[in-house]
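Colleague: okay, sequence plus prediction incoming.
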Amino acid sequence: ADPVLEALAAELPHVTILKVDIDSSPRPAEQYSVSSIPTLILFKDGKEVERSVGLKDKDSLIKLISKHQ
């Protein structure tokens, strides 16, 4: 479990957060052209609206998500 993602999910219950282990499930990484980890892909209405590569703290992720609400 990722404590940052768990805290984010608790603070933003209206946001669906998924974590994919690309070693055991490589298909999503191929489908979304993920070349570095961690990669955050933010979708709104089924469309990618933001992509961020690298570790982020909870507050940075909240700002990123808030831009698209």
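Modeller: Yep, it's here. Bear in mind the structure is a predicted one, so any value in this text is a computation, not a measurement.

Colleague: all contacts plus neighbour counts: C-alpha atoms, from now on.
Modeller: OK.

Colleague: V49 should be in a strand, yeah?
Modeller: Yes. Residue state for V49 (DSSP: H, G, I helix; E, B strand; the rest coil) corresponds to a strand.

Colleague: helix or strand: which one has the closest residue to K58 other than its chain neighbours?
Modeller: Closest residue to K58 apart from its sequence neighbours, by Cα to Cα, 6 or more residues apart in numbering: V4 at 5.7 Å. According to DSSP states H and E, V4 maps onto helix 3-11.

Colleague: okay, pairing it with this:
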Amino acid sequence: MAEEKSEIFDEILTTAEAAKYLKLSEQVVRRLDIPKMREGQIVRYRKKDLEAWVEARMQTVPEESPEA
């Protein structure tokens, strides 16, 4: 059980860690509509929520056809 708790908390990120993970600035991360946990001024993000947010914004780029 202690190992399960450890795994859960390993997946919770600060704003700075979330920004680094997404390769964005902290200011941008704060403005984005990403699910977050807030307790007073403390804000935390679940890694799986960040991944879901990225997946939801992925766009398929059509392959370029070779010029003949």
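Modeller: Good, I have the coordinates. The structure presented is a predicted model; accordingly, all values stated were derived computationally and were not measured.

Colleague: overlay the chains and give the TM-score.
Modeller: Once superposed, chain against chain, the TM-score is 0.32 (TM-score structural alignment, normalised by the length of structure 2); 38 aligned residues with a Cα RMSD of 3.0 Å.

Colleague: list the buried residues in the helix holding V4 of structure 1.
Modeller: Using 16 or more other Cα atoms under 10 Å as the test for burial, helix 3-11 of structure 1 gives 5, 8-9.

Colleague: cool, and stretch 45-52 of structure 2?
Modeller: Buried, per 16+ other Cα under 10 Å, within stretch 45-52 of structure 2: 45-47, 50.

Colleague: now swap in stretch 15-24 of structure 2 and tell me
Modeller: For stretch 15-24 of structure 2, by 16+ other Cα under 10 Å, it's 15-16, 18-19.

Colleague: residues in contact with it?
Modeller: Applying Cα atoms under 8 Å, 6 or more residues apart in numbering, the contact partners of stretch 15-24 of structure 2 are 25-26, 29-30, 43-45, 47, 50.

Colleague: all strands of structure 1, in order?
Modeller: Per DSSP state E, structure 1 carries strands over the ranges 39-44, 47-53.

Colleague: what helices and strands are in contact with the lengthiest helix in structure 2?
Modeller: Ordering each helix of structure 2 by length in residues (DSSP state H) puts helix 47-57 first. When contacts are defined as 3 or more Cα pairs under 8 Å, 6 or more residues apart in numbering; DSSP states H and E, helix 47-57 of structure 2 packs onto helix 15-22.
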